[in-house]
Each structure stands twice: as structure tokens, then as C-alpha cells.
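Trainee: Predicted model, plus sequence, below.
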Amino acid sequence: MPLATHSATADLTAELIACHSITPADGGCQQVIAGRLKALGFEIETVISGPADFSVTNLWAIKLGKLGKAGKVFVFAGHTDVVPTGPLDKWDSNPFTPSERDGYLFGRGAADMKTSLAAFVVATEEYVRSNPNHADTIAFLLTSDEEGPAHDGTVVMCERLKKRGQALDYCVIGEPTSVNRLGDMIKNGRRGSLSGKLNVKGIQAHIAYPHLGANPIHLAAGAIATLASTEWDQGNGYFQPTTFQISNIHAGTGANNIIPGEMTVEFNFRFSSASTPEALRAKVSAILDEAKLDYAIDWKLGASPFLTPKGALALALQEAIQTETQVVTELSTTGGTSDGRFISQICKEVVEFGPINSTSHKLNECVSINDIEPLKNIYRRVLENLLA
């Protein structure tokens, strides 16, 4: 689906946007990408995982360099799935019909992250054709399960690669990290996510006879206030302090004359590398024990924090950004979780970089057409800066 811009990267972006890939569907995106990579000499492996009614498509593509296993391994990683569109009548154009307006390319996935995927591919095509005898290895790791539960995507592929002994040296994930201008922010880590579901027991009774009951809301109020006001850590040079937030509280039957017999509180920690899940759980339990509550907590560790200190990859990306855009970029660990939490388990250096994030997951999601070629050029320059 060629655009008026006649840019190979923009045209591929449009082709990927046109693929209906609402998570966990891939919509044919990986087939398009695999075809382009196979033409360059990449070995292609497609892995279908997950239950039959929620199957996930994963792609591992690799092109060994002249050094073979002795060389460095550089990986472009990302996801082909997108979030649901929301009400179609609220879009100014069909979200799966790429449309150009006012200097922007509109469509679901334009920012998150089909432009990055297209830029990965075209950057790799340009690099390989200019460096047919490259010594180091280039690979792609893609999934259609990033916007969903993330149970059958990158985490599964990383386990497979780990069992094979496939080490990775550098990984760029194409998440949309820029804020105001292309290149103004790189993510070199992410906070961890630890969720808890607290159940506090009381005694149900008629509200007119409180001496016959025990109101769990009243019993837990002081402890909840303490949890909300506690300083969990002070962060560090890369991470903000750990935060505690309550997302839901439920108690009662709906009647206004019954003291509830129990209360449920759902909460989440976004935690820095200055804390551990074990320490956070222990501190919460100590506060609740001090209040002498009858309680139970169901814990779920969604992600551990990961961090890539400033090293070869971050420096190469910063240099590429400044050369291409004259922007001095900022390293950041803000935002939610990403598949970097899985890749960092098998890769020495992991960073995220992509287009401006302001319209991701929104109606009329878009990317500036003027940013598409510079993004591709930045990715190509990183390959040139890092690989032999």
C-alpha cells in the first residue's frame, strides 16, 4: 500500500498497519517481515504457542555473520500485536486503513510499534546490502503477545533461546519512547511490578449492633494509611523511588444496614532496583501484623526491574540519535513494564527506543511522517556503530 511519500520505510509501515493484528493475532505482519528478512539470507523460525483459542505467533530470525558464534549478536525485538481500536465511529479514518493527513500517518499501531518494525527491517536491509561480509550476527525477536497477557510470547522465546545456549549481546526494542521530539528519550531499564490482593476478615453484623460485629474497613483503615504513606526506598541514580498505589477496595453486600464481614484491597508496587519483592512483601506483612489484622494476601510478581547502565549499546544509540537529529537524548526508566524484562535475562545490554509515544493506544493513533526515515536511519547507524 504505497504512500505519497514514496519512502520504503513508510510504505512498509503502511503495509503492517493494514494487517489486523489485535492481540494475540499477528494478522500476517510476521509473514511480511519474514519474507523481507529471508531475502537477505536470514534463517526463519516461526513458533506458535498458547492455547488453541488464544494462539500467539512468534518469530525468531537470524543471520550469522562471518565470525559465526564467535561474533557479537545484535537483536531487534518488538511486537506485531496492537491493542483494540475502541469505537470505530470515533476514529477519523479506519484504524486498519493507513491514512495520511496533515503530515501524519494514522492507523492502529502507527506509534506502537509498527513504524519501529518497518524501520528495523529497512535499516537491516540497507546495512546488510552495504556490508555483505559483516562479521557479527543480526537477529529479530518478534511476538504477537505483548499487548495481551504476555504469557506465550517473548518469555517463551527467551526460554527457548536460553535452552539452546543462544547468547545475545545487544538488543533494541522498538517501543515508542520519545516524548516531544524523536530521540529525546531512551529507556535503559524499567521498574518492576508487584501486585497484591489483600483480604481482611471481620465479623458481619447488623449495623445497629456494632458490638456484635467487627468492621474490617475500620480495623484496616490505620494500616492502609500507613501503607500509603510509607517510604519504601529512595530510588537510585537510574530509578525513581518505589511507589505503592491502591487500585480497588471492595467490602459489603450493597445493603446499607450491614457491617461487612470482609474487605478486599487490590494494590500494586512499581518498584526500583533499590527494593526486592521479598523485602516489599515482608514490610507489608509487618505493617498488617502490627495492626493485629486477620488477613491473607495473594501476591503476583508481574515483572522484576531491569537496568542497562550506560555502555556500548546506549552510547551507540545516543550517538546515532545526535548525528541524525541533533537531539541530546535522555536515559530513562519511567513508564510501565515491557518485554525487556524477559530479554534482559539472556541479553547483556537492552534498551528501548522508538517514535513519539503521545498517541499510543489512543483513538487516531499516528506517527509523524517526517520521523519515519530518521528513525530508520538511527537504527541503521546503531548497526554501523556496533557491528564489525
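Mentor: Sure, I can see it.
Trainee: all contacts plus neighbour counts: C-alpha atoms, from now on.
Mentor: OK.
Trainee: Ser21 reaches Glu15, doesn't it?
Mentor: No - between Ser21 and Glu15 there is no contact under CA atoms under 8 Å: 12.0 Å.
Trainee: Against Lys163, how distant is Thr323?
Mentor: Thr323 is 39 Å from Lys163, where distance means CA to CA, to the nearest Å.
Trainee: more crowded one of these two?
Mentor: Legend: neighbour count by other CA atoms under 10 Å for Thr323 and Lys163, higher for Thr323 (14 against 9).
Trainee: Check for me that that one belongs to a helix.
Mentor: Yes - according to DSSP: H, G, I helix; E, B strand; the rest coil, Thr323 belongs to a helix.
Trainee: quick one, strands of the stretch 201-350 of the chain?
Mentor: Assigned by DSSP state E, counting those that start in this stretch, the strands in the stretch 201-350 of the chain fall at 205-206, 243-251, 258-259, 262-271, 295-303, 306-307, 330-332, 347-352.
Trainee: So which of those strands has the densest surroundings on average?
Mentor: Among these, strand 347-352 has the highest mean neighbour count (mean count of other CA atoms under 10 Å), at a mean of 24.
Trainee: Which strands or helices does it pack on?
Mentor: Contact here means 3 or more CA pairs under 8 Å, 6 or more residues apart in numbering; DSSP states H and E; on that basis strand 347-352 packs against strand 168-173, strand 185-187, helix 312-325, helix 340-343.
Trainee: one more structure, for comparison:
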Amino acid sequence: MSRASTPVIDPVELTRDLIRRPSVTPADAGAMDVLEKALTALGFTCRRMPFENIENLYARRGTASPNLCFAGHTDVVPTGPAEAWSAGPFEAEVREGVIYGRGAVDMKGGIAAWVGAVSRILAEGEPEGSLSFLITGDEEGPALHGTKRVVEALMAEGEVIDACIVGEPSSAQRLGDMIKVGRRGSLNTWITVHGKQGHVAYPDRAANPAPVLARLLARLDAHTLDEGYPEFPPSNLEITTIDIGNPATNIIPAEARARLNIRFNPTHTGDGLIDRLNREAGEAQAASGLRIELEHLCSGEAFLTQAGDFVGAVQTAVEQSLGVRPEASTTGGTSDARFIRALCPVLELGLVGQTMHQIDERVPEAEVRALSETYEAVIRAVTRRLSAK
């Protein structure tokens, strides 16, 4: 594709086009079509990779190394009551220079900013190496058939990605003040204690699961998992629900259930924590004589992208573009970076996240344009650094 025929894409208009697609997980609503059309016009080879009912896209321009990837998601969380919004959540209305709409910050604005940056680079000439996009429609949901499946497929095919920027809204107070270089792991556990139902006046004829569950939860809650890890806070276990569902006042229940979540740093692995929970439950079962069942789902392991050429190049590019050197942080929840780290070094850089998932999610047009310019500087800096290796 010649420079003359390479379109320069306006990141603000692309943001609005994407917002107009009501892509609430798992619906795509045409959002991936909008993105594919823009990337095809820029000379990318686009490959749709659907898994189950989820739309995914891997697009690449060039075959040479290094391959710098941008990852993100077109799916969004539900809007909540539409009447509570000051503008339609999928109308992408602009008022006083601010774009309103679900996904404006998380993260359709980030995707559009990177596309705009790539278009300007290509209009000037060929970049060093290759550029690629890994976009999913399953980040805000269970995340079972999105980035995780795409990464597995790319690894099986031998696709090489040398570094990846995830466009999550990582900035805290002002654009560029923070990048995410790691994330804590997340483990959910469901606990069921099986007792025997009976009359409260005849406890000898029943087996109450409630106190067994209460003692087990108290023991788990009292245990200190660790004192922290370099760049990470201490791991924490939180009891998220306790359910017995007994409407009667004179019945000992047959079952008692609870759920907990552990956010853990690299001191632990998901399997290690599961083993410990199973041991604790086994001891409680042996002491009480009641059967205790545990189900576990580890949605991501903890990871850390170490300081070095990649992280340093991004920090320097952001500082030169925005006048602030971003803090390298591991705060917050999980992101799809937890899957991409199996392919290559990964970090997150994006918009200010203060209105994400809120009513009237919004982003200033100027911030989208500033992020796009910063992404342009990042692309140039990272590809130059990677090519020099």
C-alpha cells in the first residue's frame, strides 16, 4: 500500500463509531466489523477468530521482526438504567468537547487512539518490523473464549509477538501518570458443607453445617497469606457471600454455602492456594464428620513485567510526549494482560479510568488525541529499541 493511499484515521471519530455499537458482553453488535474495516484500509491482514459465541480479531501488517502488538477489547459492561445517563449510552454524543458513551474510556477510546497513531506512522512510511492487533469481545465477561483462546491458538501456530501494549485505562489522575506492569492473580472458591436437616429442638437427630462453615471461614480469614512482594501489596482473601437460604426458624439446614476470592501476588500460584484451601477443608471435614466440597476457578495468575528496555522505552516516550513519567504499578484488578504474558512482555497504557463502568462514562476529545500522539511516540520508541537487540 502506497503512502498516498494510506488513510489517516481520526481517533475521535473512530471512538464514536465504536461506541455506537452496543457491544455488551458477549454481543459484538458490529464493533469488530468497524475495527476490521479501519485496519484493512491500513493494509492489515485481518483474521477473525471466533470461539463459541465470542468474536475475536488478530490483525498483522508486515512479516518481519520485531512484532509489536496492541491488545484490547471491544466488549463493554452493561449500561445500567439508560434513563440515568445524561446522553444515550450508545449515541456517542459530544458535549463541550467531551465524548459520552459506554466504552469511551474502557476501552474503545484506547483502541481508536492506537489505530489513529498507526495510521499516521504508515502515512509517513514503513515502520521497523511488524505491527499487530489482538482484539477480543470477551474481556468484561468470563474471559474464557477471548484473549485466552486466541493466545493459545497463536502459540500453537508459532506466531511470535515481541512485546505488547494493552490499552486498558491505566492512568489514575492525569493522562500518562501510570502504567500497569503486572497484576495480581485471582482465585474464586465455592464452599459447600453438607449436613443433615432436622428440627432445632432435636439437634441430636440432625447435623448442622452452619457452624462448621463458620469455623472454616474464620480460620481462612484469620490466616495471613504473605507480607507482600516486590511491587505488589500483600495478598488478600475476602469472603464474598455466605448462603444458607433457610426461611424457617425451627429447621436445622441441610447445607451451608459460601464463596471467597483471593487476590494474590507472585508469592503464590493458583494451584498452591487451591492445595492449601483443600487441606483446610479436609481438616474441617475430618473434625466435623460432615462432607465439605470445594470448587475453584483461577481466572489468572499473578505476573510482573520486570523493569528493562521495554518498560523504560515506554516510560521515556510517555514522558517526552506528556511531560510526566508514568509510575510502574501493579494495582487494580485483572486484565487480559494475564494471558498475553505467556507470549511476550506486556504492559498497560491508556486513558484516565475514573469514569469507567459508571453512568455517563466519558472522555475528553483532547485526551483521546493526546493519547493517540503518545501511542505514536511509544510505537516508534519500542520498535526502535526492539530492532536494536
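Mentor: Perfect, I can see it now. On a predicted model such as this, the values are computed, not experimentally measured, just so you know.
Trainee: can you tell which of the helices and strands packed on strand 347-352 of the first structure is closest to Ala139 of the first structure?
Mentor: Evaluated with CA to CA, those place strand 168-173 nearest to Ala139 of the first structure, the distance being 9.2 Å.
Trainee: Where does the closest one end up in the second structure?
Mentor: Following TM-score structural alignment, the partner segment of strand 168-173 of the first structure in the second structure covers residues 161-166.
Trainee: what does stretch 207-218 of the first structure give?
Mentor: Aligned using TM-score structural alignment, stretch 207-218 of the first structure spans residues 200-211 in the second structure.
Trainee: List of residues touching stretch 283-297 of the first structure?
Mentor: Here stretch 283-297 of the first structure makes contact (CA atoms under 8 Å, 6 or more residues apart in numbering) with 196-202, 219-220, 222-223, 226-227.
Trainee: The residues you listed in helices, which ones?
Mentor: When the contacts of stretch 283-297 of the first structure are checked against helices (DSSP state H), the matches are 219-220, 222-223, 226-227.
Trainee: Name the member of those with the most neighbours.
Mentor: Counting by other CA under 10 Å, top hit in those: Ala220 with 21 neighbours.
Trainee: a markdown table for the helices and strands packed on strand 347-352 of the first structure, including distance to Gln31 of the first structure?
Mentor: Formatted as a markdown table, these follow (distance: least, CA to CA, whole Å):
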| stretch | distance to Gln31 of the first structure |
| --- | --- |
| strand 168-173 | 19 |
| strand 185-187 | 28 |
| helix 312-325 | 28 |
| helix 340-343 | 22 |
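Trainee: out of these, nearest to Gly302 of the first structure?
Mentor: Closest approach to Gly302 of the first structure among those is made by helix 340-343 (9.7 Å; CA to CA).
Trainee: any idea what Glu124 of the second structure aligns with in the first structure?
Mentor: So Glu124 of the second structure corresponds to Ser130, using TM-score structural alignment.
Trainee: residues near that match, how many?
Mentor: Per other CA under 10 Å, the neighbour tally for Ser130 of the first structure reads 10.
Trainee: Distance of it relative to Ala282 of the first structure?
Mentor: On the measure of CA to CA, Ser130 of the first structure and Ala282 of the first structure end up 56 Å apart.
Trainee: Repeat that for Lys310 of the first structure.
Mentor: 32 Å.
Trainee: Check Lys376 of the first structure too.
Mentor: Taken as CA to CA, the span from Lys376 of the first structure to Ala282 of the first structure is 46 Å.
Trainee: which of the two has more neighbours?
Mentor: Neighbours per residue (other CA under 10 Å) separate Lys376 of the first structure from Ala282, with Lys376 holding more: 25 against 11.
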